[in-house]
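Student: Here you go, sequence then predicted model.
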Amino acid sequence: MAVLRVRGRALPDGEPVDLYADGDRWTDDPVPGATLVAEGWLLPGLVDAHTHPGAERVGLPLDEETLRADLRGHLDAGVALIRAPGLAGDGEPPAWFGRDPDSPRAVHAGPWIAQRGQFFDGWGRRPSLADLPDVAAAQAARTGWAKIVVDWQPEDEVMPVEVLREAVARVHAVGGRLAVHSQQAAGGVVAVEAGVDSLEHGMCLDSALLPRMAALGMALTPTLAAINQSLARRLASPDDAVRTGSYVQGASAHGGLVAAAAEAGVTVLAGTDSRPHGRVAGEVRAMVAAGVPSHQALGAASWGARAYLGLPGLVAGAPADAVVYDVDPRDDLGILDHPRAVVLRGRLVRGRSLL
């Protein structure tokens, strides 16, 4: 296989780099005859940290053809790594998931874990509260992550903090990490009190908890663009109860919460949680519109998210992923929709060589 070369200014620091793909690792040792595939502003691949590929509608089983198409949508947008905190069906993807040369790297949390009587029909597991910590630990032992739904409908009971705290302890004991779904204020309190690793959505979270989240190293994946879209639909409803309900109140305040989280030092991750796949650039722009500095918002979808998920950036020895733009994307967020080149696992998957 031909050795690929990229050069330019690499974010987050903007320093000049000249890198060669030695298989699936970057090296800065020059390789004679390497093919220069892109030159410009380089990011170490985009990341969608909250996506559920593989099913066209809620409740449907995982479909391999749909999964491949969804992952291709991510890759075409420059996404080289995804995290799926919950997968359709039984949550067991095909063996090629995350390894296929034509789809992004991937980590996942298997099926959602919820309380009985909650969550979407056809998806997830619903063990007893007594068994839930063990179920979460077993999942994390298999895939590195587990995902728990701590609150669902406003009238539903929030998961008891002692159960969630035990789940965190069990998951950490096997070397895993725990993500939780929360869109209720009480659920956010329980999640922070239990010390989970990642809070998904986090709508209605009390901003007073943000310093505690930062101190714990807890990430927030706000899925802001998806919540903004849902808010717009509700505001356009002719039903007064829909337009003024508790969801509208929480969603209306969500952008301010995301900006406050970034300012407080919370690790913020970009995630789309919506179809079609490959729209993480929209999440970056939604964060910036809410008041998150563009450098931080871009990091939430690139180098910061990769670091949180255990992958280094554009340095020698790092995985050979990169997305290249003609201008600094921090100055022109629209350029995120138009990558010059995408390199994954040392292969050019979008763009053409320059020489």
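Tutor: That came through fine.

Student: from here on, contacts and neighbour counts on C-alpha atoms
Tutor: Noted.

Student: Can you show me the helices along the stretch 1-150 of the chain?
Tutor: 64-76, 132-143 (DSSP state H, counting those that start in this stretch).

Student: Nearest to Arg275, out of those?
Tutor: Each of those has some distance to Arg275 by C-alpha to C-alpha; the shortest is helix 64-76, at 8.5 Å.

Student: for the closest one, the distance to its chain's centre please.
Tutor: Relative to its chain's centre, helix 64-76 lies at 16 Å (C-alpha atoms, centre = their mean, to the nearest Å).

Student: What of stretch 284-297?
Tutor: 15 Å.

Student: who's in contact with it?
Tutor: Identification of contacts with stretch 284-297 by C-alpha atoms under 8 Å, 6 or more residues apart in numbering yields 12, 224-225, 255-256, 258-259, 262-263, 270, 298, 300-301, 330-331, 333.

Student: hmm, try it at 7 Å
Tutor: Leu224, Ala225, Gly255, Gly256, Ala259, Ala262, Ala270, Leu298, Ala301, Arg330, Leu333 (C-alpha atoms under 7 Å, 6 or more residues apart in numbering).

Student: Please indicate which of those are buried?
Tutor: Leu224, Ala225, Gly255, Ala259, Ala262, Ala270, Leu298, Ala301, Arg330, Leu333 (16 or more other C-alpha atoms under 10 Å).

Student: in the stretch 151-300 of the chain, which spans are strands?
Tutor: 177-182, 198-201, 219-221, 267-268 (DSSP state E, counting those that start in this stretch).

Student: Could you point out which of the ones you listed sits nearest Asp28?
Tutor: strand 267-268 (29.4 Å).

Student: Throw the strands of the stretch 151-300 of the chain into a markdown table and include mean neighbour count and distance to Ala95, thanks.
Tutor: Listed next are the strands of the stretch 151-300 of the chain as a markdown table, based on neighbours: other C-alpha atoms under 10 Å; distance: least, C-alpha to C-alpha, whole Å:
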| stretch | mean neighbour count | distance to Ala95 |
| --- | --- | --- |
| strand 177-182 | 26 | 21 |
| strand 198-201 | 26 | 26 |
| strand 219-221 | 24 | 27 |
| strand 267-268 | 26 | 30 |
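
Student: putting a second one here so we can go through both:
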Amino acid sequence: MNALLMKGVTIIDGTGAPPLPDAFLRVEGGRISAVGRMSDLREDQGGEDVLALEGRTVLPGLINAHEHLTFRRYHGTFQDVVMGWSDARLMLHGAASCLASLSEGITTVRDIGGKGLSNILLKEAVADGSLIGPRILADGSPIAMTGGHGWQICREVDSPDEARLAARELLLAGADFIKCMASGGFVAHGQDQPGSQQLTTEEMRAAFDEAHRIGRRTTVHAHPPTAIRAAIEAGVDCVEHGGLLDDATAELMAAKGVYLVPTLSALRITAEKGAQMGRPAWLVEVSQKRAPAQIATFQKAVRAGVKIVTGVDSIGEMVREMELLMEGGLSPMDTIVAATSRAAQCLDIADSVGSIEVGKCADLIVVAGNPLTNIRALDNIEWVLKDGKRYRPDDLRAMIGTKVGT
């Protein structure tokens, strides 16, 4: 793979620093080897590919910190897919989802729940070059109480000892982090209510301790303050959703340095497109009622100074997520930080990805336009680089079937 020189670009480096106009960026051996102003460029290296990219913006590849690749943007009901599809079908869908994610400029995915160890298998396939896709961090399966939220894809436990064993076995299988289900959810009904705490503090602590003991991160599905506070007491690093967050709990999250992945686009898109995607009528109705209130809840986290990270869940969309973060009070630059360097910090991979710095992996996107003035410029991706290898989004999409929901 030849070295690559990109010339005449505006660089948004993902750290929150002001953009660098009329700049160059050099990639060698899959890593960023030089960044600077065009006036400082020494073009004497030779043997490199050159892209003249005046009018384009280069950013770090986007990080989706909440995804389910094996049922990303599926059509039908959760029961149809998880209980109805074979493991092989789920894996094929996951492979297509890898291509779709990369085509949208997502170069890192935290897959936060799959059936069995499917997301670990996808991670390994991408890592060894068998599959084209984003780098993947995988949990294997979430940990839930018996019959708890998402039990169909979870390791079910009913005591601290069982939670500890589940975490140990998942980590042994290759999990990069541990996820626990602390509450019910909006996308379920019956006894699975979003306001109910499920796993206990002691059960979560046992699982989280095992992850932290070997330097791995932890996260939790949680909506109500009781569940979020229980998870914080148990030592969690990150909260998914936080759909019923209150001001006091948001302030506690900020004080403890706990990240929030609000997944705002999931409910919003379910409300808007759920019926045509085969979601049950009750779920569409719940989403339509809940989606507007979710922004007000999210604003509590923004006011408290909670560290916000992008993630879209199985039905959401990355650029839509970023629009909604801005609707909730983040600036355009802070929204980009949430999708790049802060997300990398949350995932504990900021030493290699998340910002444009010499020595880091060349995970980059080239877009037409300026996302600081119109975040929808991120829909106009001309190139995606993953570890320095270039892809045209249209070429990636051409390899995907029509039912992956791109």
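Tutor: Great, that's in hand. In this text the structure is predicted, and so the values were computed from the model without any measurement.

Student: ok so, going back, who wins for proximity to Pro32 of structure 1 among the strands of the stretch 151-300 of structure 1?
Tutor: strand 267-268 (40.1 Å).

Student: Structure 2: matching residues for that closest one?
Tutor: Alignment of strand 267-268 of structure 1 against structure 2: residues 307-308, by TM-score structural alignment.

Student: next one: stretch 286-293 of structure 1
Tutor: Against structure 2, stretch 286-293 of structure 1 falls on residues 324-331 (TM-score structural alignment).

Student: what's the closest non-adjacent residue to the counterpart of His93 of structure 2 in structure 1?
Tutor: With TM-score structural alignment as the criterion, His93 of structure 2 lines up with Thr66 in structure 1. Closest residue to Thr66 of structure 1 apart from its sequence neighbours, by C-alpha to C-alpha, 6 or more residues apart in numbering: Gly54 at 5.0 Å.

Student: now swap in Asp313 of structure 2 and tell me
Tutor: Glu67 (4.7 Å).

Student: number of nearby residues for the equivalent of that neighbour over in structure 1?
Tutor: When structure 1 is aligned by TM-score structural alignment, Glu67 of structure 2 is paired with Thr51. Look at Thr51 of structure 1: counted by other C-alpha atoms under 10 Å, it has 26 neighbours.

Student: Roughly how far does Thr51 of structure 1 sit from Asp332 of structure 1?
Tutor: 25 Å (C-alpha to C-alpha, to the nearest Å).

Student: One more: Thr27 of structure 1?
Tutor: Thr27 of structure 1 is 29 Å from Asp332 of structure 1, by C-alpha to C-alpha.

Student: before we move on, what about Ala138 of structure 1?
Tutor: 44 Å.

Student: which stretches of the stretch 1-150 of structure 1 form strands?
Tutor: For the stretch 1-150 of structure 1, the strands defined by DSSP E, counting those that start in this stretch cover 4-10, 15-22, 25-27, 35-43, 46-48, 79-84, 105-108, 145-149.

Student: Just say which of these is most tucked in.
Tutor: Among those, strand 46-48 has the highest mean neighbour count (mean count of other C-alpha atoms under 10 Å), at a mean of 31.

Student: Determine the set of other helices and strands touching that one.
Tutor: Counting contacts by 3 or more C-alpha pairs under 7 Å, 6 or more residues apart in numbering; DSSP states H and E, strand 46-48 of structure 1 packs against strand 79-84.

Student: Onto which residues of structure 2 does the strand it packs on map?
Tutor: So strand 79-84 of structure 1 sits over residues 106-111 in structure 2, by TM-score structural alignment.

Student: that older thread, of the helices of the stretch 1-150 of structure 1, which is nearest Glu283 of structure 1?
Tutor: Of those, nearest to Glu283 of structure 1 by C-alpha to C-alpha is helix 64-76, at 13.3 Å.

Student: which of the residues in the closest one are buried?
Tutor: Leu67, Arg68, Ala69, Asp70, Leu71, Arg72, Gly73, His74, Leu75, Asp76.

Student: if I pick the fourth one, what's in contact with it?
Tutor: If I follow you right, that is Asp70 of structure 1. Residues in contact with Asp70 of structure 1, defined by C-alpha under 7 Å, 6+ apart, are Pro53, Gly54, His277.

Student: Tabulate those (JSON lines), appending distance to Ile82 of structure 1.
Tutor: Converted to JSON lines, the contacts of Asp70 of structure 1 look like this (distance: C-alpha to C-alpha, whole Å):
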{"residue": "Pro53", "distance to Ile82 of structure 1": "10"}
{"residue": "Gly54", "distance to Ile82 of structure 1": "13"}
{"residue": "His277", "distance to Ile82 of structure 1": "11"}
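
Student: Give the burial count for Gln197 of structure 2, as a bare number.
Tutor: Count around Gln197 of structure 2 with other C-alpha under 10 Å applied: 22.

Student: Can you give me the neighbour number for the aligned residue in structure 1 for Ala144 of structure 2?
Tutor: Matched by TM-score structural alignment, Ala144 of structure 2 corresponds to Ala114 in structure 1. Here the count is done by other C-alpha under 10 Å, and Ala114 of structure 1 has 26 residues near it.

Student: mind putting the strands of the stretch 151-300 of structure 1 in JSON lines, distance to Pro133 of structure 1 included?
Tutor: Formatted as JSON lines, the strands of the stretch 151-300 of structure 1 follow (distance: least, C-alpha to C-alpha, whole Å):
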{"stretch": "strand 177-182", "distance to Pro133 of structure 1": "11"}
{"stretch": "strand 198-201", "distance to Pro133 of structure 1": "16"}
{"stretch": "strand 219-221", "distance to Pro133 of structure 1": "21"}
{"stretch": "strand 267-268", "distance to Pro133 of structure 1": "25"}
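
Student: Of all the ones you listed, which one is nearest Arg125 of structure 1?
Tutor: That would be strand 177-182 among these, by C-alpha to C-alpha, at 14.0 Å.

Student: Which part of structure 2 matches the closest one?
Tutor: By TM-score structural alignment, strand 177-182 of structure 1 lines up with residues 217-222 in structure 2.

Student: The matching stretch vs structure 1, mean deviation?
Tutor: Superposed on structure 1, stretch 217-222 of structure 2 shows a mean distance of 1.0 Å to its aligned residues (mean C-alpha distance after the TM-score superposition for structure 1).

Student: Having no further points to raise, I will conclude here.
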